[in-house]
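**Student:** sequence plus the predicted model coming up.
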Amino acid sequence: MKSVQIACLLVLCSLASSGHAVGLDHSAAAQAPHNKDAVVDAQRARLSAMAPGVPVQCKQDAYGNPACTVDGYQVDLSECGDDMLYGAVVAKNGVTLTDAVNSGHPVARLANKQFVCIEATATKDKQERYFVKAVPVESVARCKGNDLCTQGNQPVQWIRPATGSACRRNGNAVAYTGDCAAGWVDKDTLEEFSMGLAGSED
């Protein structure tokens, strides 16, 4: 009799454990949409800061990934990590950064060969605009000993007031603090680097 009781207790414990495990799976499944919503909200906030006062729309695409538009442009966001998108200005007279994806007001002028991080790419019909940030080459590990970065630190001509605080990387994070000139430019004013700062293959 005792053996039967023990067997029954084991079965009940097994069922209880299974039910608890299923409950955890349901909880994780319930959290997944909220996590994706948080990503979409974060991207919307980033784009709103990149293009203040301009309509920004973000939603999940069919695969659950963020899909954003800014003033009619399809926009993809990136970061300033070591394996992300970087580039250099290739305009003889430099280039003016603006505060809106479609023209906007001037923020600063970057000199030819200035090294930049590419934080967003925007496409509308045949137009391509990039949101770039001028960052010091010494803040990017893969710039060390890399010829692509040799002349990347150029003087920034500020059009808007600056605080005087040097642009610097925030520890090991992908974020920067200080006066980092950032804004929108035409794609053809840049040479793109990527994946270990290899040169463009175009």
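**Tutor:** Sure thing, it's come through. Numbering: from 1, shown residues only.
**Student:** for the rest of this, base every contact and every neighbour count on C-alpha atoms.
**Tutor:** OK.
**Student:** which residues touch residue 138?
**Tutor:** residue 144 (C-alpha atoms under 8 Å, 6 or more residues apart in numbering).
**Student:** mind checking how far it is from residue 78?
**Tutor:** 20 Å (C-alpha to C-alpha, to the nearest Å).
**Student:** tell me which residues touch the most centrally placed residue in the chain, please.
**Tutor:** With distances taken as C-alpha atoms, centre = their mean, the residue of the chain nearest its centroid is residue 78 (2.8 Å). Applying C-alpha under 8 Å, 6+ apart, we find residue 78 in contact with 84, 85, 118, 119, 120.
**Student:** one more time with 10 Å
**Tutor:** 84, 85, 117, 118, 119, 120, 121, 131 (C-alpha atoms under 10 Å, 6 or more residues apart in numbering).
**Student:** which one of those sits closest to residue 104?
**Tutor:** When the contacts of residue 78 are compared for distance to residue 104 (C-alpha to C-alpha), residue 131 wins out at 12.6 Å.
**Student:** that closest one - how many residues pack around it?
**Tutor:** 28 (other C-alpha atoms under 10 Å).
**Student:** so it belongs to a strand, correct?
**Tutor:** Yes: membership of residue 131 in a strand is supported by DSSP: H, G, I helix; E, B strand; the rest coil.
**Student:** out of the contacts of residue 78, which sit inside strands?
**Tutor:** Residues of these located in strands (DSSP state E): 117, 118, 119, 120, 121, 131.
**Student:** need the max-distance pair from these.
**Tutor:** Largest pairwise distance in these, by C-alpha to C-alpha, is 11.3 Å, between 117 and 121.
**Student:** which one of the two is surrounded by more residues?
**Tutor:** residue 117 (27 against 21).
**Student:** comparison target below:
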Amino acid sequence: MSPFRLSCCLAPLTLALAACQPSPAPVADTTPTASELTAASSTTGQTDLNGLIARAGIRCDSSPASVNSTDCHAGNGYAIDLHPDCADDGFFAASLGPQAVPLAAQPGAEASGQLPGNQFVCIQATARRAQAPDYYYVQAMDPAQVPACAGDATCQAYRPAAGARCSLSQPQGCVSGWVPADTLEVFSNGIGAALPDDSPLQAADSAWQVRDTVRSGDGRFQLQILARPDDPQAPRSVRLQTVQDDGRVHELARNDRLVPCERCGGLAGDPYAYSRFDDDGLEIVIGGGSRQRWSSHTRWRRPTHGQQWMLEWVQREVVDTQTGQQRSQKLAASALGSPHLADFDPSTLPPAPLLP
């Protein structure tokens, strides 16, 4: 799995950064029922978003802020993306290895706490200067509280410490704060879902190697990013597939222009950032550059009744990592001819925004 796929007011993070120190756990099992999980999922809204903004020390120019806000910031010039849901559409990860991870009140700030090793977390905000994430705001979670983890072997490998059962509806007292993006193993929406070894796609495309596999939360769709190891300058191949009940896949669309080659990101490295499914569609994000970092974020609408996956919008940004100056551009699909995923060609887009 790859890091993936995915923004905002004010208040310093204090007690939330301390190690998880809840009240003594009751004897009774507090694992929520299915109906309680559904209720917790449905309550993720403006109140929860405002609480996240306050805890994470985020500033937003718009009021009220929403998960679609593009004017939210934190720390020293980091742009913020918000994804507060820790239920069905959550963005989940775990700290890498047994060692504790430094936890801070602001992205880029000095550590003031620790996230335990092998800790399952919900990622609620992303801080970046280009499109690739630099820091994540995380909250410790018990995977038993997460509907997507039901019966998933990957989730079962991660548990919070004894007495630290962090729930969807009562996160108080659970470890939370900003951690470096490279200290987490980020899961796809399908958590531990993977392409079967006997997949016909693997055999039919022996010249390609899979670099990333992301599944939708309901398991119906899968996106793969493939590369040609014999030609590192070749663009990656994007494959969108349906997943059958027996685990075999059927290709819906292929695009060999959307994701640049692994060496085409400049000093920033590999330009492929992440892909992410949600209930309504799919996001694919790339970025690169050096002092001036560029990014391109494409959004694809989930079809109904056998239609094709069509472009919703393209958002492109450039930011000066030293001055914080930035420019952005959002292009509606209607202005681009509403292309399908298989037909989209980034070279036909209008000029990208530039900085002096």
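**Tutor:** Cool, got the structure. Owing to the predicted nature of the structure, the values given are computational and were not obtained by experimental measurement.
**Student:** quick check, residue 48 of the second structure in a helix?
**Tutor:** Yes: with three-state DSSP as the criterion, residue 48 of the second structure is assigned to a helix.
**Student:** is it true that it touches residue 170?
**Tutor:** No: using C-alpha atoms under 10 Å, residue 48 of the second structure is not in contact with residue 170; the gap is 11.2 Å.
**Student:** let me see the ranges of the helices in the second structure.
**Tutor:** Remark: helices assigned in the second structure by DSSP state H are 34-42, 46-55, 153-156, 200-204.
**Student:** what stretch of the first structure does stretch 293-303 of the second structure fall on?
**Tutor:** Per the alignment by TM-score structural alignment, stretch 293-303 of the second structure matches no residues in the first structure.
**Student:** mind listing what's buried along that stretch?
**Tutor:** Neighbour counts over stretch 293-303 of the second structure (16 or more other C-alpha atoms under 10 Å) mark 293, 294, 295, 296, 297, 298, 299, 300, 301, 302 as buried.
**Student:** okay, those residues in CSV with distance to residue 181 of the second structure next?
**Tutor:** Shown next, in CSV, are those (distance: C-alpha to C-alpha, whole Å):
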residue, distance to residue 181 of the second structure
293, 17
294, 19
295, 17
296, 19
297, 19
298, 22
299, 23
300, 25
301, 27
302, 28
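**Student:** let me know the closest of these to residue 314 of the second structure.
**Tutor:** Once C-alpha to C-alpha is applied, the member of those that ends up nearest residue 314 of the second structure is residue 298, at 4.6 Å.
**Student:** quick one: the closest one from residue 39 of the second structure, how far?
**Tutor:** Distance from residue 298 of the second structure to residue 39 of the second structure, by C-alpha to C-alpha: 31 Å.
**Student:** got the buried residues for stretch 70-80 of the first structure?
**Tutor:** 70, 71, 72, 73, 74, 75, 76, 77, 79, 80.
**Student:** quick one: end-to-end distance for stretch 79-91 of the second structure.
**Tutor:** End residues of stretch 79-91 of the second structure are separated by 18 Å (C-alpha to C-alpha).
**Student:** wait, doesn't residue 94 of the second structure sit right on residue 179?
**Tutor:** No: using C-alpha under 10 Å, residue 94 of the second structure is not in contact with residue 179, being 11.2 Å away.
**Student:** and for the two, which residues touch both?
**Tutor:** By C-alpha under 10 Å, 6+ apart, the residues touching both residue 94 of the second structure and residue 179 are 115, 138.
**Student:** give me the more crowded residue out of those two.
**Tutor:** Neighbours were counted for residue 94 of the second structure and for residue 179 using other C-alpha under 10 Å; residue 179 has more, 29 against 26.
**Student:** now check the first structure for the residue matching the more buried one.
**Tutor:** That one, residue 179 of the second structure, aligns with residue 185 by TM-score structural alignment.
**Student:** any idea how far residue 126 of the first structure is from that match?
**Tutor:** In terms of C-alpha to C-alpha, residue 185 of the first structure sits 15 Å off from residue 126 of the first structure.
**Student:** if we can go back for a sec, out of the helices of the second structure, which gets nearest to residue 175 of the second structure?
**Tutor:** helix 46-55 (11.7 Å).
**Student:** quick revisit: what's the closest of the buried residues of stretch 70-80 of the first structure to residue 194 of the first structure?
**Tutor:** Of the buried residues of stretch 70-80 of the first structure, the one sitting nearest to residue 194 of the first structure (C-alpha to C-alpha) turns out to be residue 80, at 11.0 Å.
**Student:** how many other residues sit next to the nearest residue to residue 100 of the first structure once chain neighbours are set aside?
**Tutor:** Spatial nearest neighbour of residue 100 of the first structure, chain neighbours left out: residue 51 (4.8 Å); criterion: C-alpha to C-alpha, 6 or more residues apart in numbering. Around residue 51 of the first structure there are 21 other residues, counting by other C-alpha under 10 Å.
**Student:** now do the contacts for residue 51 of the first structure.
**Tutor:** 70, 71, 98, 99, 100, 101, 102, 104, 131, 183, 184.
**Student:** now for the first one: what does it line up with in the second structure?
**Tutor:** Put plainly, it is residue 70 of the first structure. Going residue by residue (TM-score structural alignment), residue 70 of the first structure aligns to residue 74.
**Student:** ok, now how distant is that match from residue 109 of the second structure?
**Tutor:** From residue 74 of the second structure to residue 109 of the second structure the distance is 10 Å (C-alpha to C-alpha).
**Student:** now residue 24 of the first structure: how far from residue 201 of the first structure?
**Tutor:** Counting by C-alpha to C-alpha, the gap from residue 24 of the first structure to residue 201 of the first structure is 48 Å.
**Student:** of those two, who's got more company?
**Tutor:** Taking other C-alpha under 10 Å, residue 24 of the first structure and residue 201 do not tie; residue 24 has more neighbours (12 against 6).
**Student:** so what corresponds to that one in the second structure?
**Tutor:** For residue 24 of the first structure, no residue is aligned by TM-score structural alignment.
**Student:** could you say which helix or strand holds residue 24 of the first structure?
**Tutor:** Using DSSP states H and E, residue 24 of the first structure falls within helix 2-50.
**Student:** same for that helix, what does it pack against?
**Tutor:** strand 56-60, strand 66-70, strand 73-77, strand 115-124, strand 127-134, strand 182-186 (3 or more C-alpha pairs under 10 Å, 6 or more residues apart in numbering; DSSP states H and E).
**Student:** and the last one, what does it pack onto?
**Tutor:** If you count contacts as 3+ C-alpha pairs under 10 Å, 6+ apart, strand 182-186 of the first structure packs onto helix 2-50, strand 95-98, strand 106-110, strand 115-124, strand 127-134.
**Student:** read off where the third one ends up in the second structure.
**Tutor:** Same thing as strand 106-110 of the first structure. Counting by TM-score structural alignment, strand 106-110 of the first structure corresponds to 112-116 in the second structure.
**Student:** before I go, just wanted to say thanks for your time.
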